[in-house]
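Q: Below are the sequence and a predicted model for it; my questions follow.
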Amino acid sequence: MSETSAEDRIWTIPNLLSFLRLLGVPVFLWLVLGPKADGWAIAVLALAGFTDWLDGVIARRFDQTSRLGRLIDPAADKLYVFATILALLVRDIIPWWLVVAILGRELFVACFIPVLRKHGYKALQVHFLGKAAMFSLMYAFPLLFLASHTGWYADMARIVGWAFALWGTGLYWWAGLLYVIQVRRLVTATSKE
């Protein structure tokens, strides 16, 4: 099998896991906003986090990386972040400024996509800092759901959840700035050719 055809694969285990994660987004939103079944919603988030890690491991270990996987894996991550902050905002668990900070970073980075495309690049490689930011946010959100309850765990969940949320948002912006620096370097290198 040539490398080009391997890149074009659709039916891989990592792609299946990413697709299942995408299907979990509306289920998660329904659980949080409909019956307010936070325990089940947190289980969906935890399963999404686990399958996100697992699809990466499988893709690297068994050489199942693909162009489609590089698109749907981060798309699933971003959809979970957006769905979760929307649900947390609607349920009045997080303040609007946190939503603005996270969505503002996405809009900021999206402004540079046309510049990349103009110079012949489709997307930037995912940076470790971006993965660390996503990891922090994906831990923060379930903890903030738990913090909205009145159980013995609520105070500890609030402290740790907000620590992850603030740290994750800071890392998210830092990663965004690094992406902008990458774009600038690529554009400069392309202009010199």
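A: Yes, it's here. Quantities reported herein were computed from a predicted structural model and do not represent experimental measurements.
Q: switch to C-alpha atoms for all contacts and neighbour counts from now on
A: Noted.
Q: distance between stretch 49-57 and the chain's centre?
A: Chain-centre distance of stretch 49-57: 12 Å, with CA atoms, centre = their mean, to the nearest Å.
Q: Please list the residues outside it that contact it.
A: Contact partners of stretch 49-57, identified using CA atoms under 8 Å, 6 or more residues apart in numbering, comprise 13, 14, 15, 17, 18, 21, 73, 77, 138.
Q: next up, a second structure to put side by side with the first:
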Amino acid sequence: MSKHTHNGEDEAFSPEPKNIIWTVPNAISFLRILSIPVIAVLISKRYLVWSLIVLAISSASDGVDGYIARKFDQVSRIGQILDPIADRLLIIFSMLALGWAQILPWWLLIAVGSRDVVMLGEVLLLSDRDYGPLPVHFVGKAGTALLLMSVPVLIVADLSGSTFFQVLHLIGVAGAIWGAVLYWCAGLIYIMQGHALLSKDKRRANA
């Protein structure tokens, strides 16, 4: 058990689900992660209809694995890690593919990707001090949701060059920009939370 999970204040940062790996929800999560490169390749090759189909199946599986985990008491530590990893990978790979297909500007991909690099550094730093994942902030959820929703919107918008689809493209880009802004706002919140935990450790060590 982590040394930082013995009081109520710290438990929120390191939940204690079951330490199991081989479950149906985890298998679904692994398959979802494996589908992400497939989606990215389909987008980059402009097989847009097929990419939408695989994306829809992958997105549906996200809700299914969570339902099964709660319904059959199969919530696991690795499962709680796999879900956010899958979301991050889907965002990065999809936007990389959209950039490669010249559907989305590259600067937006860089803005989103750099935030995840920063967050990875913080996660590793906290993990080195036996902290689990930080609690997900609603700003981060909103940013992730906007980014995830903008992906299918941008794919659909590229199916045609008519005025309607051009407007749809602008909506998708606007959603991605706002998602990136919220994504970074949440990142700053997580940085402050991590700094507070590390400062608390330092005070304990000096006490």
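A: Here it is on my side, so go on. Keep in mind that what you see is a predicted model, and the values were worked out from it rather than measured.
Q: Drop the TM-score for these two in here.
A: Overlay of the two chains. TM-score (TM-score structural alignment, normalised by the length of the first structure): 0.86; 188 aligned residues with a CA RMSD of 2.2 Å.
Q: Can you tell me which of the contacts of stretch 49-57 of the first structure is nearest residue 97 of the first structure?
A: Distance to residue 97 of the first structure across the contacts of stretch 49-57 of the first structure (CA to CA) is lowest for residue 138, with 18.0 Å.
Q: Surely the closest one touches residue 81?
A: Yes - in this structure residue 138 of the first structure lies within contact range of residue 81 using CA atoms under 8 Å: 7.3 Å.
Q: Among the two, which residue is more densely surrounded?
A: residue 138 (23 against 20; other CA atoms under 10 Å).
Q: for stretch 149-167 of the second structure, which positions count as buried?
A: 149, 150, 151, 152, 153, 154, 155, 156, 157, 158, 165, 166 (16 or more other CA atoms under 10 Å).
Q: just stretch 100-116 of the second structure next, same as before
A: Neighbour count says stretch 100-116 of the second structure has 100, 103, 104, 108, 109, 112, 113, 115, 116 buried, by 16+ other CA under 10 Å.
Q: Same question for stretch 109-128 of the first structure.
A: Applying 16+ other CA under 10 Å to stretch 109-128 of the first structure flags 109, 113, 115, 116 as buried.
Q: Excluding covalently adjacent residues, which one is nearest to the first one?
A: Nearest-residue entry for residue 109 of the first structure: residue 176, 6.0 Å, with adjacent residues in sequence omitted and distances by CA to CA, 6 or more residues apart in numbering.
Q: what about the one you found, helix or strand, and which?
A: Assigned by DSSP states H and E, residue 176 of the first structure belongs to helix 154-192.
Q: what residue of the second structure matches up with residue 175 of the first structure?
A: When the second structure is aligned by TM-score structural alignment, residue 175 of the first structure is paired with residue 186.
Q: swap that for residue 107 of the first structure, please
A: Match for residue 107 of the first structure (TM-score structural alignment): residue 117.
Q: Quick check: the equivalent of residue 145 of the first structure over in the second structure vs residue 67 of the second structure, distance?
A: Taking TM-score structural alignment, the alignment pairs residue 145 of the first structure with residue 155 from the second structure. Going from residue 155 of the second structure to residue 67 of the second structure by CA to CA, to the nearest Å gives 28 Å.
Q: separation between the residue nearest the centre of the first structure and residue 105 of the first structure?
A: In the first structure, the residue lying closest to the centroid (CA atoms, centre = their mean) is residue 77, at 2.9 Å. In this structure, residue 77 of the first structure and residue 105 of the first structure are 15 Å apart, going by CA to CA.
Q: Do a quick rundown of the helices in the first structure.
A: For the first structure, the helices defined by DSSP state H cover 3-7, 13-33, 38-61, 67-90, 96-110, 113-118, 128-147, 154-192.
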